[in-house]
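1. output the structure for:
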Amino acid sequence: MTFVEPIILRGRGVRLEPLALEHEAGIAAAAADGELWKLRVTSVPEPQDTRAYIETALKMREEGSRFAFAVIDEATGRVLGSTSYHDILPAVRRVEIGWTWYARSVQRSHVNTTCKLLMMGHAFDTLQCHVVGWRTDNYNFASQKAIERLGAKKDGVIRGHALRRDGTIRDTVMYSMRSGEWPETRAQLLYLLGRHESA
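-> Below you'll find the predicted structure:
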């Protein structure tokens, strides 16, 4: 039995479903919304690499190290992006949330907050994780701010940690949240989403 079992998570018009080859066209279209593969600090696939991107995610799922989701608009069925549990460590009940990106047209909307609420809720409440982590490029300041807005704590920086798509070597900023911090975070995320809905 794997630690992260296939599941569909739903909330506020957003559906997270296990990433599959049938999502190839939708993933390519979402990435094209803003030509996101041109950003140095993201994992978004270039159009010709979309199938390989999905196949890699499926291989990592088989190995138990990553579980990728397609992010879907419930009303239209449109793929909005992708996000994953990764660096899954069942023995210590820890997962990280990452490989996250969204079409430019839904960035700064309720989509990311909703996805994080669903994934953190599943990790802490269903999988009974002790810790949820995040990691990001030291130059991805938008990602760092978004992670900090969730209430995650900065653990530190791993220097010279990974290759970027342009071949340069990045430092990785690490964050985490413990299960005892989740209730307060959940209340804050629900408050933020409530404000968005009433705006």
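
2. CA only for contacts and neighbour counts going forward, please
-> Noted.

3. what about the strands in this protein?
-> 9-11, 14-18, 66-73, 79-89, 94-102, 131-137, 153-163, 169-178 (DSSP state E).

4. please provide the structure for the following sequence as well, for comparison with the first:
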Amino acid sequence: MNNAYFENNYVKLTLLDLSNYKYLTEIAEEKDLIFYAPNAISPPGELREYVQNAIEDYINKTAIPFIIYDKRKQAYAGSTRFGLINYKNKVLHIGWTWIGKDFQGTGLNKNIKFLMLQYAFETLAFDKVEFRIDERNMKSRKAVEKIGATLEGILRKDTLMLDGFKRSTCCFGILKEEWLHLKNTIFAGFK
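-> This is a model prediction of the structure:
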């Protein structure tokens, strides 16, 4: 399960598994790194369980989890995944993304999203990519809007958070017929 899936000059995405997740232990300890997520990655036991759950979803063909390697900084930066993969309807989600604070705002996330969108639309030939984001997470909402995702609606109080709060979830999407335009505009120059 430890083969590189794709990369460009900026980032390499490799399958996340129990042989490489320990590279993320220090990043996973960063305060409030996944404040808006309904799961935990710290302490290390929680991170291992998080990875084990991702591996089970991979085995069940409903997710493909990745470890993120920043090629410019020559360091592991975090994790992301394709999830809720629906092969019949050709829809999947990109999410579960967390990158260390030293890697945020560097263009790394945009490169990650480009590679993942390109793979979803051009290799897997899927019709739609979705993103689900906590309504309160303005930083992530703006990030997916910047890459061309459209807000399709808000699921009200649909996800129970670790602290007992019931969050509302913003649903964003990109359609296959929108991808070529986004690739030639927002992602112009990306390879």
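
5. ok so, going back, among the strands of the first structure, which is nearest Ile27 of the first structure?
-> strand 79-89 (6.2 Å; C-alpha to C-alpha).

6. compared with the second structure, how much does that closest one deviate?
-> Mean deviation of strand 79-89 of the first structure relative to the second structure after superposition (mean C-alpha distance after the TM-score superposition for the first structure): 0.6 Å.

7. got the buried residues for that strand?
-> Counting neighbours by 16 or more other C-alpha atoms under 10 Å, one finds that the buried residues in strand 79-89 of the first structure are 79-88.

8. okay if I get those as JSON lines plus distance to Asn140 of the first structure?
-> JSON lines is the format used below for those (distance: C-alpha to C-alpha, whole Å):
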{"residue": "Val79", "distance to Asn140 of the first structure": "23"}
{"residue": "Leu80", "distance to Asn140 of the first structure": "20"}
{"residue": "Gly81", "distance to Asn140 of the first structure": "18"}
{"residue": "Ser82", "distance to Asn140 of the first structure": "17"}
{"residue": "Thr83", "distance to Asn140 of the first structure": "16"}
{"residue": "Ser84", "distance to Asn140 of the first structure": "18"}
{"residue": "Tyr85", "distance to Asn140 of the first structure": "19"}
{"residue": "His86", "distance to Asn140 of the first structure": "19"}
{"residue": "Asp87", "distance to Asn140 of the first structure": "20"}
{"residue": "Ile88", "distance to Asn140 of the first structure": "23"}
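
9. follow-up on the earlier one: redo the strands of the first structure as JSON lines? Include distance to Gly194 of the first structure.
-> Shown next, in JSON lines, are the strands of the first structure (distance: least, C-alpha to C-alpha, whole Å):
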{"stretch": "strand 9-11", "distance to Gly194 of the first structure": "13"}
{"stretch": "strand 14-18", "distance to Gly194 of the first structure": "15"}
{"stretch": "strand 66-73", "distance to Gly194 of the first structure": "19"}
{"stretch": "strand 79-89", "distance to Gly194 of the first structure": "21"}
{"stretch": "strand 94-102", "distance to Gly194 of the first structure": "21"}
{"stretch": "strand 131-137", "distance to Gly194 of the first structure": "24"}
{"stretch": "strand 153-163", "distance to Gly194 of the first structure": "24"}
{"stretch": "strand 169-178", "distance to Gly194 of the first structure": "23"}
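
10. no further queries at this time; thank you.
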